[in-house]
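A.B. asks: Everything below, folded, please.
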Amino acid sequence: MIPKLPLADWVERLVDGLESRLSVLFDIISTVIEGIVNLFSAIFHLPPALLLIVILSAIAFWFARWPLALFTFVGLLLIDNLGYWEHTMDTLALVMTSAIISIALGVPLGIICARDNRAQSVLVPLLDFMQTMPAFVYLIPAVTFFGLGVVPGVIASVIFAVPPTIRLTNLGIRQVPADLVEAADAFGSTPGQKLFKVQLPQAVPSIMAGINQTIMLALSMVVIASMIGAQGIGADVYRAVTQIKTGQGFEAGLSIVILAIMLDRLTQHFIKRKKRKGE
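C.D. replies: All right, here's what the predicted structure looks like:
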């Protein structure tokens, strides 16, 4: 009989080694992420709820006209009426931070994949691993490295949410028509000029679709992140589950749904607008 591989021990040793050798780096990352979350939270909490609702409704009207604007206005008013406004803004701050970090990592990695087949062959299996590993598993090393609170929640959200941005950035650049690329080469464009003036503008709809999926996946992590101390609506859902309060859980879950629909429709209409400009 083949003896069991001590895989768990290997992983434990790896995590312990990283924790002891890179503790200063983890402290810096934690400080930066916490600062970004606090900045977004302060911005979202600064104006009165009604004023911010009007601003977000106006943004929705700009991108998608009155149906989404009306949904945004009524939905956010309902969240405020139910008493979840403060927690909704905390959740939005967490999601925005996770999305920005995911975009900052995902778009450059997608560009690298599109320009180098060897990098793609290495990253694609890693992305498969990141997307198929249960999200709860990411909480364990995140807590080990960063402790409890919002930072490990953001880290776990980024790991879970970044693959779509990488994949669709890579796909969008690779699907740029060959004749456009050949024309850029014929006019003597440098690789940088070809990338920024031809390939990326053509790939914007695909990249935005990846960003849309990243935002949705980050939002789906808010309840899981609440298990390790991340504040927001997820904490209300988790509390309702542990105390078996069906009504409170429905209210908090409805707030997450309203926020998800609003963000999804805004990014979807932004993608459509970019496609119309590109035609």
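A.B. asks: For the rest of this, base every contact and every neighbour count on C-alpha atoms.
C.D. replies: Will do.
A.B. asks: tell me the helices in the chain, going along the chain?
C.D. replies: For the chain, the helices defined by DSSP state H occupy 7-21, 23-45, 49-82, 85-115, 117-132, 135-146, 150-161, 163-174, 178-186, 191-194, 200-220, 222-226, 233-243, 246-278.
A.B. asks: Would you reformat those as TSV and include mean neighbour count?
C.D. replies: Putting the helices of the chain into TSV (neighbours: other CA atoms under 10 Å) gives the following:
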stretch	mean neighbour count
helix 7-21	12
helix 23-45	16
helix 49-82	17
helix 85-115	22
helix 117-132	14
helix 135-146	17
helix 150-161	26
helix 163-174	25
helix 178-186	13
helix 191-194	13
helix 200-220	23
helix 222-226	25
helix 233-243	19
helix 246-278	17
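A.B. asks: Let's see this one next, to set against the first:
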Amino acid sequence: MNSSSSIVGQFAENFVNFLFLHFQGGFNAFSAGLGAVVKLLEDGIGAIPFVVMLVVLVAFALWRRGVLFAIFVGLSLLLINYMHLWPQTASTLALVIAATVFSLIIGVPLGIWGARNKRVEVILRSLLDFMQTMPAFVYLIPAVILFGLGRVPAVIATVVFAMPPVVRLTTLGIRQVREELLEAGRAFGSTDSQLLWKIQLPNAMPSIMAGVNQTIMMSLSMVVIASMIGAGGLGEYVLSGIQRLDIGIGFEGGLGVVLLAIVLDRLTETFGKSKKKKARSVAKAAKSGANDAAAST
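C.D. replies: Here you go, the predicted structure:
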């Protein structure tokens, strides 16, 4: 039996093979550039001594969440280091940061475009549904064929899997901006770009930050799957435990992923709350300005 048992499967296989045969040079160049960025990020995080990273993250947690969470962050990092998993954690953190940044670079503009164009929003919604419901393992096949093994296809597959939340929540946040704020901006002669940057994005920022938080969480959920194609990090440690049926190794790697996920989730969550307060102040200022303009007329 052929690997592709239907016309649909044959079409997908032929399409990927066409891309590989005719655009291999472009994919190799893109892979080299993206690989260099990920490697630089991983080497940069790995070069930071554990003690320095511990102090920085605990201080950051103390600033954003308070004493109790700062203690939790300190104990979590000490436990990870005690299990000799800090190098793997740094590698996983680099992959998550790279995937999140690329998801934002692609996803936020798409979300803005979808919020401003109803047809684009309908197309994006269908595409995002496809990206979220397609099993993550399926992304690995064309990624490996086009980009080979290693961190590059892992980052690309993670971006495809983790980008939908930031696109959806960017569109939702911009659409939920109150009409009176936009009318106040137009009354003061704001252009479309000024409305976007001065009113829509500041008020939509809590929703966008919620999308960033979800993207980070979905990136972490791809850690073990991405390790199957050479992503390394904590996922590779968990995968090693699965292959060897070693409960201890699997539990330690899984615990490292959980602790990293909790730390990143709670820290990024605070930015959404602070942006929400700022958005309220912007809305209040715009509303008072509109009232003053109405009173003067």
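A.B. asks: Report the contact partners of the residue nearest the centre of the first structure.
C.D. replies: A centroid search over the first structure (CA atoms, centre = their mean) returns residue 99, at 3.2 Å, as the residue closest to the centre. Residues near residue 99 of the first structure by CA atoms under 8 Å, 6 or more residues apart in numbering: 158, 161, 211, 214-215, 218.
A.B. asks: Output those residues as JSON lines; include the columns distance to residue 173 of the first structure.
C.D. replies: Shown next, in JSON lines, are the contacts of residue 99 of the first structure (distance: CA to CA, whole Å):
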{"residue": "158", "distance to residue 173 of the first structure": "22"}
{"residue": "161", "distance to residue 173 of the first structure": "20"}
{"residue": "211", "distance to residue 173 of the first structure": "15"}
{"residue": "214", "distance to residue 173 of the first structure": "18"}
{"residue": "215", "distance to residue 173 of the first structure": "21"}
{"residue": "218", "distance to residue 173 of the first structure": "24"}
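A.B. asks: tell me the contacts of residue 89 of the second structure?
C.D. replies: Residue 89 of the second structure sits next to 233-234, 256-257, 260 when contact means CA under 8 Å, 6+ apart.
A.B. asks: between those, which is nearest residue 296 of the second structure?
C.D. replies: residue 260 (54.8 Å; CA to CA).
A.B. asks: Against residue 275 of the second structure, how distant is the closest one?
C.D. replies: Taking CA to CA, to the nearest Å as the measure, residue 260 of the second structure falls 23 Å from residue 275 of the second structure.
A.B. asks: cool, and residue 197 of the second structure?
C.D. replies: From residue 197 of the second structure to residue 275 of the second structure the distance is 14 Å (CA to CA).
A.B. asks: before we move on, what about residue 224 of the second structure?
C.D. replies: Taking CA to CA, one finds residue 224 of the second structure at 32 Å from residue 275 of the second structure.
A.B. asks: try residue 24 of the second structure
C.D. replies: 43 Å.
A.B. asks: Map residue 249 of the second structure across to the first structure for me.
C.D. replies: In the first structure, the residue matched to residue 249 of the second structure (TM-score structural alignment) is residue 248.
A.B. asks: What residues does that match make contact with?
C.D. replies: Residues in contact with residue 248 of the first structure (CA under 8 Å, 6+ apart) are 236-237, 240.
A.B. asks: cutoff 7 Å now
C.D. replies: Shown in contact with residue 248 of the first structure (CA atoms under 7 Å, 6 or more residues apart in numbering): residue 240.
A.B. asks: next one: residue 286 of the second structure
C.D. replies: Residue 286 of the second structure makes contact with 181, 184, according to CA under 7 Å, 6+ apart.
A.B. asks: If anything else comes up later, I'll come back, but that's it for now.
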